[in-house]
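J.: Build me a model:
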Amino acid sequence: MKKILASLLAAVALVSGAAHANTALVLDKFPKERMTDLAALQNGAKLFVNYCLNCHSAAFMRFNRLRDIGLTEQQIKDNMLFPTDKVGDVMKVSLDPKDAKVWFGAVPPDLTLIARSRASGSGTGADYLYTYLRSFYRDDTRPTGWNNLIFPNVGMPHVLWELQGQRAAKFVEEADPHNPGKTEHKFEGFEQLTPGKLSPQEYDSAVADLVAYLQWMGEPVQNQRTRIGVGVLIFLAIFFFIAWRLNAAFWKDVK
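T.: Modelled structure (predicted):
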């Protein structure tokens, strides 16, 4: 429990600055239907292993748990594991925390609970991640060469740039209606600098799959919990109807 709490606190600490970064930016809605799509979850797991698991760990998730989203043990071995890993291992990385702090300014947080840690009044954790992974742009003033709209001065580079391509963000200076004489830095849009391997629609779909997996990883039984909850509510509705009719039958001759 202590390790889980520590992981959650580390994730919150690293991304907490985003809450104050751009309050005018509205989070995009994550397509929730991906949570019940096994093919989407499997593709998300593949993207996570290939692009995220190099720096970020998921120390509270074992590879063999991927069987819950329809992967066989052989598929896990063939597509998800490095030669030295075993199916029963947890998803850890070999990145030295000291090196990570030097390279990125902070140790990349464990991602097991990242979707749950980012839930807020402005949207769900999935909404935040879905917007965040689609908001990177080139910024030569940053050490990594990348910046992010909803997390300014982010230490993480855009690891999915080959899929999305390189984009620049266009900003304009506008008068601040609340502070006469002052201007505000307003985002106007993105400009595509180089094409990616995926079209914009395909990239958004891939990010949705990745976020669906991150959301599932935070609570692998959530789909089962939802199905059970719906079944319980249906049972209670039927039981209430039967109890109501029985009560009417028992008391119909009582005056």
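
J.: from here on, contacts and neighbour counts on C-alpha atoms
T.: OK.

J.: pretty sure residue 25 is touching residue 148, no?
T.: No - counting by CA atoms under 8 Å, residue 25 sits too far from residue 148 to count as a contact (11.9 Å).

J.: Those two: who's more crowded?
T.: residue 148 (23 against 13; other CA atoms under 10 Å).

J.: so what's that one closest to, chain neighbours aside?
T.: Among residues not flanking residue 148 along the chain, residue 136 sits closest, at 4.4 Å (CA to CA, 6 or more residues apart in numbering).

J.: residues contacting that neighbour?
T.: Neighbour list for residue 136: 146-149, 158, 167 [criterion: CA atoms under 8 Å, 6 or more residues apart in numbering].

J.: CSV please, covering the residues you listed and showing secondary structure and distance to residue 128.
T.: Output for these, formatted as CSV (DSSP: H, G, I helix; E, B strand; the rest coil; distance: CA to CA, whole Å):
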residue, secondary structure, distance to residue 128
146, strand, 18
147, strand, 16
148, strand, 12
149, coil, 12
158, coil, 16
167, strand, 20
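
J.: From the residues you listed, pick the one nearest residue 45.
T.: residue 158 (18.2 Å; CA to CA).

J.: ok, now how distant is the closest one from residue 176?
T.: 31 Å (CA to CA, to the nearest Å).

J.: out of the two, which sits in the more crowded spot?
T.: Each of residue 158 and residue 176 has its neighbours counted (other CA under 10 Å); residue 158 has more, 22 against 13.

J.: Could you pick out the longest helix of the chain?
T.: helix 222-251 (DSSP state H).

J.: this one as well, want them side by side:
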Amino acid sequence: MKKFIASVMFALSASVMTTAAMASGGGVHLEHADVDIHNKASLQRGVKYYVNYCMGCHSLGFSRYNRIAQDLGLTDEQVAKNLIFTRDANGELQKSGALMKNGISQKDSAEWFGAPPPDLTLVGRSRGPDWIYSYLKAFYVDPSRPMGVNNTVFPNVGMPHVLWELQGFQEKECTKEGEGEHAAEHCELKLTKAGSMTPSEYDQTVRDLTNFLAYVGEPAALNRKMYGVFVLLFLGLFAVIAYFLKKEYWKDVH
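T.: The predicted structure is shown next:
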């Protein structure tokens, strides 16, 4: 019976892990993002790149400017000057306590891109940092696509390569290996037109963007481990007190 239960649990675990892997990577090899949400300098660069290159289409509708300012060590003045560009119903710039929504029309964006750009507040949790990092590095030229680009991580993507000025343009080069039934196609992306950044600089930019999205998906992760340490210390102290109380109450019995 124990062996049966163990085998069922193992099968369920494998199924869950396989489903998660398919949802995040779709069977595509993902590069390790190596992000650190405690690196405030990286997060500050990440929010700068996000606001300048991503937020025109993708909002962060479950996050507020002042929460990000608090966690990233930014002042209200820095936030108002460098991060807030949208206006409220009265035509005035949003306040720092506002949600990070953009001004793009969902109807128009659906017509332009085939579907409205999704909110990215939780993409760091749903896709994972490795997927985001690999996706932003995987655009290549494809004249058959409406935007002129495709993506090896997200095939037939409807999004343009908004970071092309930084990365440049890549082309997909494929070669066949083996013969007959055992033939396999091996594809690589080659940089054919350089951007304003070197490949290593672009990798760091994408890592900063990914780091910021990982943080936005779960801001509490900044302090969660610290809270866990405090809880364990409290439980350890309480266990000592409980032990001596137990000895005191039971000394007459023994």
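
J.: The residue nearest to residue 148 of structure 1 matches what in structure 2?
T.: Aligned by TM-score structural alignment, residue 136 of structure 1 pairs with residue 139 of structure 2.

J.: neighbours of the nearest residue to residue 71 of structure 1 once chain neighbours are set aside, just the number please.
T.: Leaving aside its chain neighbours, residue 71 of structure 1 sits nearest to residue 42 (7.4 Å; criterion: CA to CA, 6+ apart). Look at residue 42 of structure 1: counted by other CA under 10 Å, it has 20 neighbours.

J.: element containing the counterpart of residue 42 of structure 1 in structure 2?
T.: Residue correspondence to structure 2 (TM-score structural alignment): residue 42 of structure 1 is matched to residue 44. Following DSSP states H and E, the helix or strand that holds residue 44 of structure 2 is helix 40-49.

J.: how big is the offset of that helix relative to structure 1?
T.: Compared with structure 1 after fitting, helix 40-49 of structure 2 has a mean deviation of 1.0 Å; criterion: mean CA distance after the TM-score superposition for structure 1.

J.: Tell me how many other residues crowd residue 222 of structure 2.
T.: Neighbours around residue 222 of structure 2, by other CA under 10 Å: 14.

J.: Might one say that it is in contact with residue 38?
T.: Yes - under the criterion of CA under 8 Å, residue 222 of structure 2 makes contact with residue 38 at 6.6 Å.

J.: Break down the stretch 101-250 of structure 1 into its helices, ranges please.
T.: 114-117, 125-132, 161-164, 200-218, 222-251 (DSSP state H, counting those that start in this stretch).

J.: and residue 221 of structure 1, how far is that from residue 199 of structure 1?
T.: For residue 221 of structure 1, the distance to residue 199 of structure 1 - CA to CA - is 33 Å.

J.: nearest spatial neighbour of the most centrally placed residue in structure 2, skipping sequence neighbours?
T.: Centroid-nearest residue in structure 2, with CA atoms, centre = their mean: residue 124, separated by 2.9 Å. Counting by CA to CA, 6+ apart, residue 124 of structure 2 lies nearest to residue 214, which is 4.4 Å off, once chain neighbours are set aside.

J.: Count the residues that sit near the one you found.
T.: Neighbours of residue 214 of structure 2 (other CA under 10 Å): 27.

J.: Strands of the stretch 51-200 of structure 2, start to end?
T.: With strands called from DSSP state E, counting those that start in this stretch, the stretch 51-200 of structure 2 shows them at 60-64, 99-100, 139-141, 149-151, 168-177, 184-194.

J.: can you tell me which residues contact the equivalent of residue 82 of structure 2 over in structure 1?
T.: Under the alignment (TM-score structural alignment), residue 82 of structure 2 maps onto residue 79 of structure 1. Neighbouring residues of residue 79 of structure 1 by CA under 8 Å, 6+ apart: residue 46.

J.: Kindly report the same for residue 68 of structure 1.
T.: Applying CA under 8 Å, 6+ apart, the residues near residue 68 of structure 1 are residue 220.

J.: same check, this time on residue 103 of structure 2
T.: Contacts of residue 103 of structure 2 (CA under 8 Å, 6+ apart): 56, 86-87.

J.: quick one: which of those is nearest residue 175 of structure 2?
T.: For these, the nearest to residue 175 of structure 2 is residue 56 (37.7 Å; CA to CA).

J.: which one in structure 1 is aligned with that closest one?
T.: Using TM-score structural alignment, residue 56 of structure 2 pairs with residue 54 in structure 1.

J.: Can you get me a residue count around the residue lying closest to its match once chain neighbours are set aside?
T.: Nearest non-adjacent residue to residue 54 of structure 1, counting by CA to CA, 6+ apart: residue 93, 6.2 Å away. For residue 93 of structure 1, the count of nearby residues is 15 (other CA under 10 Å).

J.: Please pull up the equivalent of residue 93 of structure 1 in structure 2.
T.: Match for residue 93 of structure 1 (TM-score structural alignment): residue 102.

J.: I figured its match hits residue 54, correct?
T.: No - between residue 102 of structure 2 and residue 54 there is no contact under CA under 8 Å: 10.1 Å.

J.: Count the residues that sit near residue 110 of structure 2.
T.: 12.

J.: got it, and residue 234 of structure 2?
T.: Neighbours around residue 234 of structure 2, by other CA under 10 Å: 12.

J.: Please tell me how far the equivalent of it over in structure 1 sits from residue 54 of structure 1.
T.: Residue 234 of structure 2 maps onto residue 235 of structure 1 when the alignment is built from TM-score structural alignment. Residue 235 of structure 1 is 46 Å from residue 54 of structure 1, where distance means CA to CA.

J.: do the same with residue 4 of structure 1
T.: On the measure of CA to CA, residue 4 of structure 1 and residue 54 of structure 1 end up 20 Å apart.

J.: Likewise for residue 16 of structure 1?
T.: For residue 16 of structure 1 relative to residue 54 of structure 1 (CA to CA), the value is 23 Å.

J.: Pull the number of nearby residues for the closest residue to residue 181 of structure 1 other than its chain neighbours.
T.: Nearest non-adjacent residue to residue 181 of structure 1, counting by CA to CA, 6+ apart: residue 175, 7.1 Å away. Using other CA under 10 Å, residue 175 of structure 1 has 13 other residues around it.

J.: what's near enough to touch residue 175 of structure 1?
T.: 181-184.
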